[in-house]
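Asker: mind folding the following:
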Amino acid sequence: MSYPFFDRSQHNWLWLAAVCALPCAASPGFAATVVTLPRVDISTAQEDASIADSLLSGSVVDKSSARMSRLSSPDASSLFRNQPGFSSYGGGRLANLPVLNGMADDRVATVVDGMRINPACPNHMNPALSYIDPDSVETATAVAGLTSVSNGGDSLGGTIDVERADPRFARHGKILFTGRARGTYRSNGGGYSAAGSMTVANDTFSLRYNASYDQSEDYSGGGGIGKVGSTEYLRYTHDVTFGVHKKNHLLVLTFGQQDAPREGFANQHMDMTNNRSTYVNGKYVGDFDWGTLEARGHWQRVTHAMNMLDDKGGHTATKGMPMNDDQRSAGYSIKATIPLGRQHLLRLGSSFDHEGLKDWWPPLTGAGMMGPNTYNNINNGHRDRLGHFAEWEAQWTPRVSTLLGLRNDLVMMNTGDVAPYNMMNAANVNAANTFNATKHGRSDINFDVTALTRWKTTDSLTIEAGYARKSRAPNLYERYSWGQSQMASTMIGWFGDGNGYVGNTNLKSEVGNTASITFDWHDPTQAQRWGLKVQPYYTYVHNYINVRRLSSFTSQVSLLQFVNHNAQMYGINTSGHYTVWNTSRYGKGELTGVLNWVRGQDKVSHTGLYQQMPLNGTLGLNETVGPWTGRVEMNFVKAKDTVDWIRNEPRTPGYALLNLNGSYNWKMMTLTAGIDNVLNQPYYMPLGGILTHDLGNAGTGSRMPMPGMGRSFNVSLAATF
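Answerer: So this is what the prediction gives:
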């Protein structure tokens, strides 16, 4: 099957060349004066780091993996692609939604520079990780399953935390001028990216500018599938960071703006035709006699527009269907870390997050049912969350430590009255009248608990076991989406399944109870020659927000309403590494592996939970010889047979992909090259949803799953100065 390819105007390659040429215009001599301010060490004088900051269920993306991920994709979520318990889904190539242990999107606390960012879109086309380009990410951490209450509430599946680098400063009496630049080309889709950063600083003040540019046309599927329509993208990102460092105190302010003029979504009825984010983010970290104080604050405005790009087709006579969102968010977080002697640590914290959202669909002149009035979907809605926590960490013996945390979150939501396009569509008129006749205000009082024990049984085995009670309140669309016609309801939903969704003001908060144990076998010496980590887990969720079928528009498209059910998820994550050789002549060779399995079940409808990744794993061989680093990896995914029949979720066959990449460093330059899907295997993404245009106008199409990307030759040149 082939898909139309539309030639977009090519953007200025001179900008890319200029960024790559930056190092040639600067003197490398300044680099010797750099001082990188270390993060404040809040651990006590223990053998190991703080439990909350080093959970065995967590994984930190290393620099080598990050470099290879940046080569393949401009999406920050790709940084986690080979981490235990992680998967992702979405039709947009800049905006995949994260999944941890089978829990997706809002059920994962996604934090960017300390900010919890809610998607400002009924299709979740602009999730938190889409607002930071991978080149700006300094640290990327994923914690699947048990998470500490200090890492945030209002989530069930875990926490993803990405941070930009702290400002850099010069030695006393010196001036620092340093920077980096990178250009990348990807053959599949003709995509290219450019990113650069410059810093000017003395020993007290630091000023940094970051910029990035990403563009691609539609990609081609593997095995001759052809062009996959609505997979193009274009994005610009700029930010300025100002830092002040004085003794044990650090103040950081970041001002940024991102524009995404277009991004196709093959598994949605709509595409993103503009997304602009403007934000201010501040952080203060101070070390005092009594402990450490960290305070953050942020403000962001997002203006978002959706319509149909040319290759969607189907509504050219009416110029598509414009949909607009205006979101404003603001918040703060304060965390104090107080050592109570050498063996105890107390953390206290408070946070507040405000989300204000207006979602309206302008009328179209001469478009029949899409006028003459504005369709008000979310009319000045807001979601405010106030949270407090206390966390106690204790080191009872050199081998036994515990973590106990309590958290409370108060979530307050409301919205105004709504209105349809006109009075001719009986389904929407009745739905609007019913919605307006009810009180919209809702408050959820949620409590979280985390109790965890770490036991170093031997020098080569550490066991970490615990229990967590986590809660999540519904989002604005789950509660307040109201339209029930096919046209209106199919515009709602971030699942890529082509169905229509309607909200439910009576939804309760989800409450997940998770029990997990992690076995960490490792080399008892400092060589770290081998390691194996195994984590089985079980989660039972009360009031899990799933769906029930209200009616069927066609044989392929249903009207679904969000409802509370009980559900369970269980699985096992496994990761390991083994040093095969380590010699001065042949360098170091290391085998790495990840294996994940999860199963989710709705206990009321007795279906599989939607978008659960089948058994999957990655086996890789890394080699490092002097300035050369190479990797060969195989990704294995079993056939997806357990599906959600209520959503008509398609089954997908199993597949295996071969990927190659390597990098070479010399002086200030790094050349990275790779081949994704070397054998050009055809495959379908198990969590990718369906090609919505394949449904056909009458809804009698085949619900074809999203094809994966075919072979791509990628190359990147990076420089520092």
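
Asker: from now on I want contacts and neighbour counts done on CA atoms only, so please keep to that.
Answerer: Fine.

Asker: after the longest strand seen in the chain, which helix or strand is next?
Answerer: Across the chain, the longest stretch assigned as strand under DSSP state E is strand 558-583. Using DSSP states H and E, the helix or strand that follows strand 558-583 towards the C-terminus is strand 587-602.

Asker: orientation of the longest strand of the chain relative to strand 587-602 in degrees?
Answerer: On the basis of axes from the mean of the first three to the mean of the last three Cα atoms, to 10 degrees, strand 558-583 is oriented at 160 degrees to strand 587-602.

Asker: for the residue lying closest to Arg529 once chain neighbours are set aside, the count of nearby residues, please.
Answerer: Counting by Cα to Cα, 6 or more residues apart in numbering, Thr579 is the residue found nearest to Arg529 once chain neighbours are left out, at 5.1 Å. Thr579 has 18 neighbours, counted by other Cα atoms under 10 Å.

Asker: hang on, isn't Thr579 packed against Gly589?
Answerer: Yes - with contacts counted by Cα atoms under 8 Å, Thr579 reaches Gly589, the gap being 5.9 Å.

Asker: for the stretch 451-600 of the chain, what spans make up the helices?
Answerer: In the stretch 451-600 of the chain, the helices defined using DSSP state H, counting those that start in this stretch lie at 476-480, 486-489.

Asker: next, the structure of the following sequence, for comparison with the previous one:
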Amino acid sequence: MKIKVLTLVVLIFALVSNNFSQEKGIIRGYVYDAKAKYPLVNANIWLEGTNRGDVSDFKGYFEIKNLKSGNYTVVVSYIGYRQKKELVSLAPDEVKTIEVYLEELPYFSVEEIVVFGKPSETYNQVEVGGKEITKQIPRDIGDFIRNFSNSSAIKKGGYALDPVMRGVKYDQINVQIDNGVKIEPACPNRMDPPTSHVQAEELEKVEILKGPYALRYGPNFGGVLNFVMAKPERFEGFTVVGRVESGYESNWNGKFGRLTVSGGQKLFDFRISGGVKDYKNYKDGAGNEVQSSFKIKDWSGKFGFNPVENHRFQISIREVYARDVLYPALPMDGRKDDSRVVSLDYLGKNLNGLINSVNLKAYYSKVYHLMDNAFKPTIAMVDAATDVNTKTYGGRSEIGLIVGENVLFVGFDYSRIEKDGFRTRKMKTGPMAGKTFIDTVWQNSYVSNLGVFSELRTGLEGFNIMLSARYDINYAGAITPAPSFARLFGGLSSKHHNFSLSAGVDKVLTSNLQVTLLLATSKRSPNISERFINFLPIGIDNYDYVGNPSLKPEVNNSVDLIVKSKLLGGIFKGDVFYYYVKDFISAKIRSDLMPKNMGVLGVKQFVNIETVKFIGFELGYVSTFSKNFGFKVDLSKTKAWDAVTGEPLPQIPPFEARSTFYYRLFNGGVTPELTIRAVSRKSDVSTSYGETPTPGFAVVNLMISVNYFKFADISIGVNNLFNKVYYEHLNRRVRTTGIPIYEPGRSFFINLIMKVGE
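Answerer: I've put the predicted structure just below:
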């Protein structure tokens, strides 16, 4: 089989090479922004009706070689710009040079993290479009995050996986919706991380900003995840369009459906969408059933008003209702989780020669969470239920200025998080039988954060430079603390003054080589769990955890070195990073404290560790030599440890390699895609957190997407093609048996989108 595959690959390249060798002409040129006249990097260029093309380099340059004489239509496209076509007549052996100027699209979004000014790598930004998401039918967006380089997720059941990027997690990642909206988990065990309140079918794209360098979007310790929800379409005259989406996944016996209606005209627009999901327990590769069922209902609406050119007002509403979500790794299951998010936005753009943009946002979000142990073995001894809720409200204001050839952003943001709730335990056995205990969970606590920020983008002697700073005042307190918790501390309120700085510089050394250096020192104040959790088993190990209001902010001193090059008919990107973290928040055993929960090993309290270190790399290659055939390869690894004791930090993913191969048939109407993912054995583990080595594995997924029809998109495929038995290192263990939560075995899926009027 391997010999046949190798022979096929050799024949393909031989045919391509032979075809090229018979042709002599060249079309080359440059792609520029029509207004600012700076080069557009990674613009797509191809010859209409052929599979020949290129991608522009760091000077906007492209080149298509070995062409026969004749007339060609050169098509140039770039995200956020109008596509443009150029007619070129080529004589035998002629070299024709053209310049293409693209105009920015007039529609602009209040949802996206948009950087204007000279293109650069000073944010280390990655974007994944909505079509790439929905065609893979991800039942949970946290699970989908695993597809990104050096990204993983903590799994406690079949739904609501918690993202991990470069080994940082939870509030070390700034997770937001539509560029600034935040939603706080209510569950102490994070059954409902922010990603669980976003449905994949509603996404327009995911923006990932790795490292603590983007300080404009709130306190940033280890990166930003911005989930851009689909926005209304724009029409000149009144129009209404719609789509119906439905899918099925075999292993889970999982079904989902969604209806979307959008429309409007130049003055106003709207988009309303709603969906349902019903997934059962899945089976792993050995046929063992994993408790993982869940039910989801959601709806969302966006309503925009465009009174005059370059001004937009928008209101967004989103609600998600989760029911009967099973978590085999936790002492309880999610019976109910309801969330609501409301946001108001204003964006003005190109207001005058000085003010390029004004962005104003106000939002409110709330989560109500109910969990119990009705389907756990402990129900024979105690009837337990936890009823909790959170509220988050805040806003953001930013002005973008153009000062000469410089771009300057200034603004402020504010958020306040409030949490409260109780756990009720009705004892059934033992000397306490018949008694009821009520425990305060969040102790009616809050965290407020007010920040001001600025960012300057400029150029000097061929260097692109970014300088950014923010100053945060962080308040926290517990309004109604439990007496036993209050006795542990002299005071429960705290106030932090956090100053963060970042800088980035990139330089185009040659037409095929760009180098970027990023530096930052960034602070993160502890969250409510780390400050005020009240004797609950919320960690990866079996201990009651207690908060610590005296915690210091974590400080991440970081550096990224990025090299990007056009190489071997494609784009190569390599990134090496190093984090030197002071006052890292961890936990240590308190042998003087007694646990409150049955079956736990003791009590751990959150503390600051003097110094920890992270080091890692991300390597990627994307082929660009053909419009139809392509592949991409990603390699990543992170290593993290306590610099004082030398012990590895917990929940750090192992080395991973991922390859994807595709071929566009029928002019891109049908695209088969094969993905191979290999993960190495994880042996450097944290024994103090109960981690054990994880075996390596390799899985293969196959998908065929069909975009041949104007009225429908179809994707079919199979995940875990060879039905491997495996589990991820960050998967939690089944609480009753200690066995890791294994991943699903072979699972077939189909996703169908029907379009009306689009």
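
Asker: hang on, the earlier thing: buried residues in the longest strand of structure 1?
Answerer: Within strand 558-583 of structure 1, the residues scored as buried using 16 or more other Cα atoms under 10 Å are 558-579.

Asker: follow-up on the earlier one: check the gap between the residue nearest to Arg529 of structure 1 and Val594 of structure 1 for me.
Answerer: Note on Thr579 of structure 1: its distance to Val594 of structure 1, by Cα to Cα, to the nearest Å, is 15 Å.

Asker: run through the residues that contact the residue nearest to Arg529 of structure 1.
Answerer: Shown in contact with Thr579 of structure 1 (Cα atoms under 8 Å, 6 or more residues apart in numbering): Arg529, Trp530, Lys588, Gly589, Glu590, Leu591.

Asker: what's the farthest-apart pair in those residues?
Answerer: Greatest spatial distance among those (Cα to Cα): Trp530 and Lys588, at 12.8 Å.

Asker: who touches the residue positioned nearest the centre of structure 2 in this structure?
Answerer: Central residue of structure 2 (Cα atoms, centre = their mean): Leu225, 4.4 Å from the mean position. Each residue near Leu225 of structure 2 by Cα under 8 Å, 6+ apart is listed here: Ile173, Asn174, Val175, Gln176, Val206, Glu207, Ile208, Leu209.

Asker: which residues touch the last one?
Answerer: Contacts for Leu209 of structure 2 (Cα under 8 Å, 6+ apart) come out as Tyr123, Asn124, Gln125, Val126, Gly223, Val224, Leu225.

Asker: please pull up the equivalent of the third one in structure 1.
Answerer: Taking TM-score structural alignment, Gln125 of structure 2 has Gly58 as its aligned residue in structure 1.

Asker: host element of the residue nearest to that match when sequence neighbours are not counted?
Answerer: Spatial nearest neighbour of Gly58 of structure 1, chain neighbours left out: Val143 (3.9 Å); criterion: Cα to Cα, 6+ apart. Using DSSP H and E, Val143 of structure 1 falls within strand 137-144.

Asker: compared with structure 2, how much does that strand deviate?
Answerer: On superposition with structure 2, the mean distance recorded for strand 137-144 of structure 1 (mean Cα distance after the TM-score superposition for structure 1) is 1.1 Å.

Asker: all helices for structure 2, in order.
Answerer: 2-21, 130-134, 141-144, 483-486, 528-532 (DSSP state H).

Asker: buried stuff in the fourth one?
Answerer: Using 16+ other Cα under 10 Å as the test for burial, helix 483-486 of structure 2 gives Phe485.

Asker: contacts only, for the aligned partner of Ile315 of structure 2 in structure 1.
Answerer: Counting by TM-score structural alignment, Ile315 of structure 2 lines up with Leu253 in structure 1. The neighbours of Leu253 of structure 1, taking Cα under 8 Å, 6+ apart as the test, are Thr241, Phe242, Gly243, Val280, Asn281, Gly282, Lys283.

Asker: now these as TSV including neighbour count?
Answerer: Output for the contacts of Leu253 of structure 1, formatted as TSV (neighbours: other Cα atoms under 10 Å):
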residue	neighbour count
Thr241	22
Phe242	20
Gly243	22
Val280	18
Asn281	21
Gly282	21
Lys283	21
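
Asker: just the closest of those to Asp417 of structure 1, please.
Answerer: Ranked by distance to Asp417 of structure 1 (Cα to Cα), the contacts of Leu253 of structure 1 are led by Val280 at 31.1 Å.

Asker: what's the counterpart of the closest one in structure 2?
Answerer: Mapped onto structure 2 by TM-score structural alignment, Val280 of structure 1 lines up with Val342.

Asker: quick one: contacts for that match?
Answerer: Ile315, Ser316, Ile317, Arg318, Tyr363, Tyr364, Ser365.

Asker: quick check: closest non-adjacent residue to it.
Answerer: Ile317 (4.6 Å).

Asker: quick one: contacts for that neighbour?
Answerer: For Ile317 of structure 2, the contact set (Cα under 8 Å, 6+ apart) comprises Ser300, Gly301, Lys302, Arg340, Val341, Val342, Ser343.

Asker: quick one, which of the contacts of Leu225 of structure 2 are buried?
Answerer: Ile173, Asn174, Val175, Gln176, Val206, Glu207, Ile208, Leu209.

Asker: follow-up on the earlier one: let me have the contacts of Ile317 of structure 2 in CSV, extended by distance to Asn71 of structure 2.
Answerer: CSV is the format used below for the contacts of Ile317 of structure 2 (distance: Cα to Cα, whole Å):
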residue, distance to Asn71 of structure 2
Ser300, 48
Gly301, 47
Lys302, 45
Arg340, 56
Val341, 54
Val342, 54
Ser343, 51
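
Asker: now, those that are in strands?
Answerer: Ser300, Gly301, Lys302, Arg340, Val341, Val342, Ser343.
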